[in-house]
Structure formats: C-alpha cells, structure tokens
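Chemist: using only what follows, build the 3D model:
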Amino acid sequence: MELRKIWNALRVCVAAGLTATLPAPAFAAEPLKVAFVYLGPVSDGGWTQQHDVARKKLEAALGSAIKTTYVENVPETADSERVFRQLAADGNKLIFATSFGYMEPLQKVAKLFPDVKFEHVNGFKTAANISVYEPRFEEGFYLIGVIAGQMTKTNTLGFIGSFPIPSVMRNIDSMTLGAQSVNPKIKMKPIWVNTWYDPGKERQAADTLIAQGADAVAQNTDSPASIQAAQEKGTYAFSIDADMSSFGKKAQLTGTTEDWSGYYIAETKKVLDGTWNGNRHTRWGLKEGLVVMAPLNSDIPPEAVKVFEDKKAKLISGELNPFAGPIKDNGGKEMVAAGSIMPAATFNSLNWYVEGIEGSVPK
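Modeler: Sure thing, here's the model as predicted:
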C-alpha cells in the first residue's frame, strides 16, 4: 500500500512537470554479531560458566544492538582454528577466545580476517585486530593465601595446578607469599594435572594432597572436585572462577572468582562506536571488579577476617603488591630485592617457585 501511494505521488509530480525527491527507505541497522569460544561446557561450575554468565549480561546490557553466540567444548588444538575461521566467516565481527591455548590458532585466523576483532584471554601475542585481556588472578590468590595461612593447623597447603604457564605460576607463588605474610612456617605442596577440566584427576590430586598433610587446598583447574573432597574429609578448600560453596559449605573458606561482564560490555561498546583497537594488553583486578572474592566462611575468626580485609583494601589501593621484594626462589636465590617489585619481563615469563614450595617446576 505504501509503495502504491509513493507511485501515485510520483505520477502527479511528473504530470505537473515537477521533479520529486523521494525519501530513501529506512532500514534497521544489523546487530553486531559477537561470538565466544569456550574450552569447557557452560555447566562446568567454574571458568566457562563464568564467561557465559558474562555473555548473558552483555546481551541484557546492549539488547538488540548485538547478537551473541558461543561454541563450547572446543579443545586447544588445530580444531579450534576451524571454529574461529567458521565464526568469522559467519559474520561475527567480535570474537572472544577464552582460553590460553587458543593463541596460535587465533593468530592464523586473524590474518585471514583483518576486519574481524579478536580478543584473547591470558595470552601475550597481539596484532592490529587482536587484543589480550586477563584478570589479576594473583591478587585473589594472595588473599586466599592470607586466609589459608591463618586457618591451617598443619602449616601445609596444597595447590592443584593445570599447566605451569606464567599466569598459573603467578597464582601458586602469590598464594604462597600471601600465606607466608601471616604465617612464616607455611610450606606448599603442588600437584600438576596437565588439564584445565577433568574432575576425576582433580579429585585424585586433592585426595593425595590431603593425605600428605595439606589441610587447605587451592586449585587452578575448573571443576569443584577439590571442594567436594575437602568437604568429605573435613579439611579446607578454595574455589576459583565461581563460588563453589554449594559443593562444600563447611570446606570452602573463600575463593577467587571473576565477573567478566564489565570488560565484555566495555569492549563491545568500543566496536559499536568505532573506537576499538588492537595491540593492547589489558589487566583488570579487584579494583576494576573483574576479580571478585567469594563470601568468607562464617567459621573464619574475626581477627583473621580483619587481616584479610586490610590486605584486600591495600591491594585495591595499590599500597600492596604480591610480588614486592624481598622474594627468594625455593633454592634460596634472591629473585626480587627488598624495596623493589618484580619487573614486568619476569612477571610475564615467571617459571620458578618461591621459597616454601616443594619440588621443581615441571618442564
């Protein structure tokens, strides 16, 4: 009907010897397509789940301006290259790669799609269309150590590590330093499981650490298996990525969790308004609200809570840095001198244990 009216108006104008300027038809802007690639299932209770919660918050915040999608259970192999390539070919203009091991496949695909923006978590390689982002995990693990050091009865802590990459090494070292800041007798026992998500391996590692005398175990893996083990054996544990207290209300003392939504909303807005750029490395922590501590267990004594809160406030203000010297490695060699802070080059390539951690770093 509208087209008929316009046509009739045009005929009248032509008959009258007039020229007519017809209004251009209005089209709704296409939503920005945003994709997320996940290592594990969205129901893992930890890392992947938190990213997907943030994706949903992103949708709620930006509404019809965007359209999101995700692919879960994508291994850190050549198969991930296929997934990234397909998402870019499908018209996704912003793609978040949410695991360290996607770094090399992402580099290849980004070169093929220069008009697509890629964001990679915990990596270190950027490009004109690749930006890297990561939480200041070490702040949360330092605070976990502060609680563990005050609550342990055996002075022995445990750590379930995924892979000995710098971001994970920073966490075990920082937790140990946090514990030693309140309890110089602390020793740390690590077990490396060479996986991000395998509840069976994680449970076995937790059982082994508890059997070796660790009465407070932290993890840098994705399932709540260690929380469940501690609950059954009457010891303590700490969650990562998500609050896992529902799996062990007596066992979990606290945990370091992430709220990725603020970052995802900010970066997506940059793409929408044309201000996004690559070749960046962004680190957010407690101050920015990306690192969020899980609620403290009510069994923690008030004096221990006060120490925790004081150190948390100093981390937020910048008065406290987990890697301020003096720091020795577990062979007794001074690695960071008193009055100085670990340099960025060392921080970004950290591959040694601080004093108090048993054993040697796996190759």
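Chemist: please count neighbours and contacts with C-alpha atoms only from this point.
Modeler: Fine.
Chemist: can you pull the buried residues of stretch 76-94?
Modeler: Glu76, Ser80, Glu81, Val83, Phe84, Arg85, Leu87, Ala88, Asn92, Lys93, Leu94 (16 or more other CA atoms under 10 Å).
Chemist: I figured the third one hits Leu106, correct?
Modeler: Spelled out, it's Glu81. Yes - using CA atoms under 8 Å, Glu81 is in contact with Leu106, at 6.6 Å.
Chemist: wait, isn't Lys125 in contact with Glu119?
Modeler: No - in this structure, Lys125 sits apart from Glu119 without contact. The criterion is CA under 8 Å, and the distance is 10.5 Å.
Chemist: okay, the two: which has more neighbours?
Modeler: The residue with the greater number of neighbours, taking Lys125 and Glu119 and applying other CA atoms under 10 Å, is Glu119; the counts read 24 against 16.
Chemist: just to check, the more buried one is in contact with Lys93?
Modeler: No - taking CA under 8 Å as the contact criterion, Glu119 and Lys93 are not neighbours in contact, 11.0 Å apart.
Chemist: so Val74 touches Phe84, yeah?
Modeler: No - with contact defined as CA under 8 Å, Val74 and Phe84 do not form a contacting pair (10.1 Å).
Chemist: overlap of the contact sets of these two?
Modeler: Common contact partners of Val74 and Phe84 (CA atoms under 8 Å, 6 or more residues apart in numbering): Val37.
Chemist: ranges for the helices of this structure?
Modeler: Here the chain has its helices, by DSSP state H, at 2-15, 47-62, 78-89, 103-112, 137-151, 166-180, 199-211, 225-233, 261-273, 302-317, 344-347.
Chemist: one more to put side by side:
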Amino acid sequence: MANIITRRGFLAGTAGIGAGLSLGVNGALAQAQGPLGVGFIYVGPVGDHGWSFTHDVGRKHLEQTLGAKVKTTFVENVAEGPDAERVIRQLATSGNGLIFTTSFGFMNPTERVARQFPNLKFEHATGYKSAPNLATYNARFYEGRAVIGTIAGHVSKSGIAGYVGSVPIPEVVMGINAFTLAARKVNPNFTTRVVWVNSWYDPGKEADAAKALLDQRADVLSQHTDSPAPLQQAEARGAFGFGQANDMKAFAPKAQLTAIVDDWADYYVSRAQAALDGSWKTHSVWYGMKEGMVKIAPYGPGVTDAARAAAEQVKADIISGKSHPFMGPIKDNKGVERVPAGKTLTDEELNKMDWYVEGVQA
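Modeler: Sure, this is the predicted structure:
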C-alpha cells in the first residue's frame, strides 16, 4: 500500500523537522520492526504519461513484487531546488529506509540529506555524486535516440527534424546528438532544429515549441520533455513524432512512429531486496537496451519496411556491442573533428558533453 502525499502537505510538515532528525538517523531500527519504507520523489506529476509516470510504474511493480515487505511513499510535482531538499529530508524522517530521487536537479539536495542520515540509503537517478549511503543510477537513453534517429532519417521527407529540449544538460545534449548522428547516416543532409523550453514538464510550452518547429518545415518531432503535447501537435499537423519515456501511442495513434520506453521496475525491486537482505551497497550504474532499462515501443503505421529493418539492425548492433552511437569519425556543428575514426567517446566524455554534432541547429 502506498502513501500518496502532495508537495504542499509534505512541506507543511517540515516545521518540526529538527525534532524528528534523530528519528531519521535511527531509521534502520524502525525498519527492522516492520516493512521497509521506500520513498520516491518526482519532478513532475505521475500523470505526465512520461518520465514521472514510468518511475511510478516501477514503484507499483516494487509493491506488487515484494508485497508486505515494503511500504512505499511518493511525492510528485517537486521543483528542483529548496523544495526538493525539504521533501527529501521529510521522507528521511518519516520511516523510509530507502529513498529514490528521480531527477537530475535533485542531486545536490540528495547528497546533503544523505550526509545527515548516514544510516539510511539513498539513490539518485541521472546524477554523478555518490557516497557510502548514496548510489546513482541512470539509463542510456542515447541508445534509444540512435534507433529513433535512424527511423527519422528514413521517414522524413523534408530532411528536417524538430527537437523539443528540456534543459541543456549533457544528458539532453547527448540525446540530440545521438538522434542526429543516426539520422545523418541515412540522409547526410539531415538537420535537427532544437527549441528549448527550460522545463521538464510544461505542456503549454512544449506545444508552442512543437508548433514553432513544425512551422520551420520539420516533419518529424522528437523531444526530451515529459508530456505528449509535442506528439499531439504532430498528429494535428499530419507530421510524425516519437514518444518520450513511455509509449504515448494513445495520444497520437497516427503520428507516433515508436517511443523510447524507460523501464525502472526490475531495478527498484533489486535495490529494495538488497536493502531488505543487507546486501545493499553504493554503486554507480548506467544501463541500456542490453539490460532492458531502455526499450523501444511497437512501431506505428508510419514506419516503413526499410525504416523498421534499419532500426532493428541498429538496436541489435548496440545490444551486441558491435556498434556505438558515438563511434567516430564525428564532427561538431562548427566543422571541428571531435572524435576521430576508430575511436568512441568514453562514458566520462559523454557525461560532460556540451557541444552539438554536425547537423544540429540550436
């Protein structure tokens, strides 16, 4: 059974947080006397049908799999900033022994709270800071971008894709680049035009960005934002698009070519089980299609036979290790060679990516 707590209700309870601090530090004792409390904090609503939705699907799977061994709580719509730290601290003082914080901007608040509660376990998605009681986990979304970029290269008639960007951090830039590199392997003249909305979830801004891109002759839309609004605009205009984090076909049955699906379910079960049996240890993992954390949704009616075959080949080659989306030669959008032939960007280099590949207009 889950506790569903609003951000407002959670923050109202922080007035007496100092008195409860020692309870959180000794949370391990409380956990030994009952089910493991597992807390989740989401940057958007669970009804976004994208990022936060898929994390909540994972939480529900955790409950279904481990049953009475766990009791979960989630807080949705938490802004990245001071609110996040207060909510994470409140989760720590509310009987949770394991806490998952699921957005990049929660990284520093999670690190600070983890230092205050050394006997509790914290896990942060998409970040890079860790500690003995703070683990990090991420999905190789860029692998999925290579698959959908391949499809875009085959399907687009204008050779122009529109990309609705959230915030320009390396993870998002990486996805734009992987998408464009894959499309240009099919059509060397392919270009990707990016509009930034500076938000993970804002359907109004996402829709406006999609309209602007469609007005610029983009006939395929991709996105790193969490609502189905861009896809809905593609559907209304007779264009194509891709679902983000979740299969969004219900919102655009004709427009959706496929979707990159984030699957956190098995990871959440394995980490909660480790906390229960005492084997939990900090780590930093980055899983992709090979491990099943990144999946490709069924293809829509707009995917041609040639696009389907090419996409399946790209997917198989990434899973087998035969190819990598960032295998050289690669030039940036100013014509400078960034990756020579025969070389592949390392994980460290990918996580610092702050440049665009050839063909990106941003």
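Chemist: what does the TM-score come to for these two?
Modeler: TM-score for the superposed pair, counting by TM-score structural alignment, normalised by the length of the second structure: 0.90. Supporting figures: 331 aligned residues with a CA RMSD of 1.0 Å.
Chemist: about what we covered before: what's the farthest-apart pair in the buried residues of stretch 76-94 of the first structure?
Modeler: Pairwise distances across those (CA to CA) peak at 21.7 Å, for the pair Glu76 and Lys93.
Chemist: center of the second structure, which residue is that?
Modeler: Computing the C-alpha centroid of the second structure and ranking residues by CA atoms, centre = their mean puts Trp51 first, at 5.8 Å.
Chemist: that residue matches what in the first structure?
Modeler: Residue correspondence to the first structure (TM-score structural alignment): Trp51 of the second structure is matched to Trp47.
Chemist: isn't its match right next to Ala242, touching?
Modeler: Yes - counting by CA under 8 Å, Trp47 of the first structure sits close enough to Ala242 to count as a contact (7.0 Å).
Chemist: residues touching the equivalent of Ala88 of the first structure over in the second structure, list them.
Modeler: When the second structure is aligned by TM-score structural alignment, Ala88 of the first structure is paired with Ala92. Contacts for Ala92 of the second structure were tallied using CA under 8 Å, 6+ apart; they are Gly24, Gly27, Ile99, Phe117, Leu120.
Chemist: and the gap between Gly27 of the second structure and Lys129 of the second structure?
Modeler: Between Gly27 of the second structure and Lys129 of the second structure the distance, using CA to CA, to the nearest Å, works out to 23 Å.
Chemist: ok, Phe40 of the second structure next?
Modeler: The span separating Phe40 of the second structure from Lys129 of the second structure equals 18 Å under the rule CA to CA.
Chemist: go on, Leu221 of the second structure?
Modeler: Going from Leu221 of the second structure to Lys129 of the second structure by CA to CA gives 33 Å.
Chemist: kindly report the same for Gly159 of the second structure.
Modeler: Shown here: Gly159 of the second structure relative to Lys129 of the second structure, a distance of 39 Å by CA to CA.
Chemist: give me the neighbour count for Thr48 of the first structure.
Modeler: 24.
Chemist: same check on the one 10 residues further on?
Modeler: A count of neighbours around Leu58 of the first structure, defined by other CA under 10 Å, yields 23.
Chemist: which residue in the second structure lines up with it?
Modeler: Checking with TM-score structural alignment, Leu58 of the first structure has Leu62 as its match.
Chemist: kindly report the same for Tyr263 of the first structure.
Modeler: Per TM-score structural alignment, the equivalent position to Tyr263 of the first structure in the second structure is Tyr267.
Chemist: any idea how many residues pack against its match?
Modeler: As a burial measure, the neighbour count of Tyr267 of the second structure was computed by other CA under 10 Å and equals 16.
Chemist: got it, and the one 5 residues further on?
Modeler: Neighbouring residues of Ala272 of the second structure were enumerated by other CA under 10 Å; the total is 24.
Chemist: does it really touch Gly97, like I thought?
Modeler: No - when contacts are counted by CA under 8 Å, Ala272 of the second structure is not listed as touching Gly97 (9.5 Å).
Chemist: for Ile318 of the second structure, give me its contacts.
Modeler: Ile318 of the second structure sits next to Glu143, Met289, Lys290, His324, Pro325 when contact means CA under 8 Å, 6+ apart.
Chemist: what do we get in the first structure for it?
Modeler: In the first structure, the residue paired with Ile318 of the second structure is Leu315, using TM-score structural alignment.
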